[in-house]
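**Student:** This is a predicted model, with the sequence first.
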Amino acid sequence: MQTRCALVGMPGSGKSTVGRHLARRQGLPFVDMDQRLEERLGCSIRSYFDQHGEAAFRDHESALLAELADQPGPMVLSTGGGIVLRADNRAALRRGFAHVMYLRASPEDIFRRLRHDRTRPLLQVADPLERLRELYRTRDPLYRETAHYVIETGRPTVNTLVNMVLMQLEMTPGP
């Protein structure tokens, strides 16, 4: 199955891990936007945030997404958690990818996964769970608006999530 699939969702929802496994299973190229951005910026996203602020980072993120959306050929794309904050990005995802999957996880599940992670700039606050709840309230409607499908992540294994995404892809062939 040759397709263009993008994964969206909150930080820690499993986009990179599921995307990597999905691409391997389908024999498709995998692009992790956060990793690609760090390569281009020459530093970690957290460091870039600290030095230049979120708006400057989002500009780089939007430019990369526009490039990837217009790039021909099959791929599995793992986006950053905040990619849906800009309307142009939501449009680029819908335009450039036949399948946009929202890996939905509750703030509580994400907190359990990320509570010891010090690399995520938006969670370096006094109350990361409350911050995740705020991000979820803002972003969930945007993920839903952007995605063709919502995959509930809950607590299944990576393999189970990959199978769920593959099942959805098989039930709804793209162009």
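**Tutor:** Structure received. Numbers count the residues shown, from 1 in each chain.

**Student:** hey, let's count contacts and neighbours off CA atoms from now on
**Tutor:** OK.

**Student:** And L166, how far from V31?
**Tutor:** 18 Å (C-alpha to C-alpha, to the nearest Å).

**Student:** Take this one as well and set it beside the first:
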Amino acid sequence: MKLKKTVVMVGMMGAGKTAVGRAVAAKLGVPFLDSDAEIVDAANMSIAEIFARDGEAFFREKETQVIDRLLEEQVGILSTGGGAFLAERNRDLISAKGVSVWLNAELDLLWERVRHKDTRPLLRTADPLATLTEIYNARVPVYSLADLSVPASEELSIEEMADRVLSVLTTRADVLEV
């Protein structure tokens, strides 16, 4: 199989964008890229620290720049932060230079995956489940604009999800040559 354009993994925190993205990249023998990791490396601070020091608007501007650069540099699998796809300019960039794949996980599965982690700044609230529910309800209509959708399930391993992504990608000859 030959990947013709970058596949951009989008979806909620806990959907598996990084884990599944890495597995898909390994199966295709292409680079795995992570826009959040690139931003953290460039700034030499965590995303939470960037938000605290420079604000969300600054972070989102850098995020767009990084996504644009990564889409230009090489063909691979790109994992983005959960909020990246919400910006129309990012969706336009991704659509023009790659293909978006929504890892569509139900709320209960996402909660199961993120509830014991303290690495999610958006969930540091008095009622993290209510916060996650609010974010989920706001974002799902935007994620549904993705070029392709892959339903997630708690029974599926990372490898099985990666196989599902590959199966969906084969429906697009402009993306994956079989």
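**Tutor:** Happy to help now that I have it. Source: prediction; values computed, not measured.

**Student:** between L166 and V31 of structure 1, who's got more neighbours?
**Tutor:** V31 (19 against 16; other C-alpha atoms under 10 Å).

**Student:** those helices in structure 1, which residues are they?
**Tutor:** 15-26, 33-41, 45-52, 54-70, 87-96, 107-114, 128-146, 158-171 (DSSP state H).

**Student:** P74 of structure 1 against R4, yeah?
**Tutor:** Yes. Look at P74 of structure 1 against R4 with C-alpha atoms under 8 Å: they come within range, at 4.8 Å.

**Student:** the more surrounded of those two?
**Tutor:** Ranked by neighbour count (other C-alpha under 10 Å), P74 of structure 1 and R4 place R4 first, with 21 against 18.

**Student:** Residues touching stretch 10-26 of structure 1, excluding its own?
**Tutor:** 1-2, 7-9, 29-30, 32, 75-82, 103-105, 110, 113-114, 135-136, 139, 153, 158-159, 161-162, 166 (C-alpha atoms under 8 Å, 6 or more residues apart in numbering).

**Student:** Among those, the buried ones, what's the ChimeraX command?
**Tutor:** Burial among the contacts of stretch 10-26 of structure 1 is assessed by 16 or more other C-alpha atoms under 10 Å; the matching ChimeraX selection reads:
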select :7,8,9,29,30,32,75,76,77,78,79,80,81,82,103,104,105,110,114,135,136,139,153,158,161,162,166
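
**Student:** ok so, going back, let me know which of the helices of structure 1 is tucked in deepest.
**Tutor:** helix 15-26 (a mean of 20; mean count of other C-alpha atoms under 10 Å).
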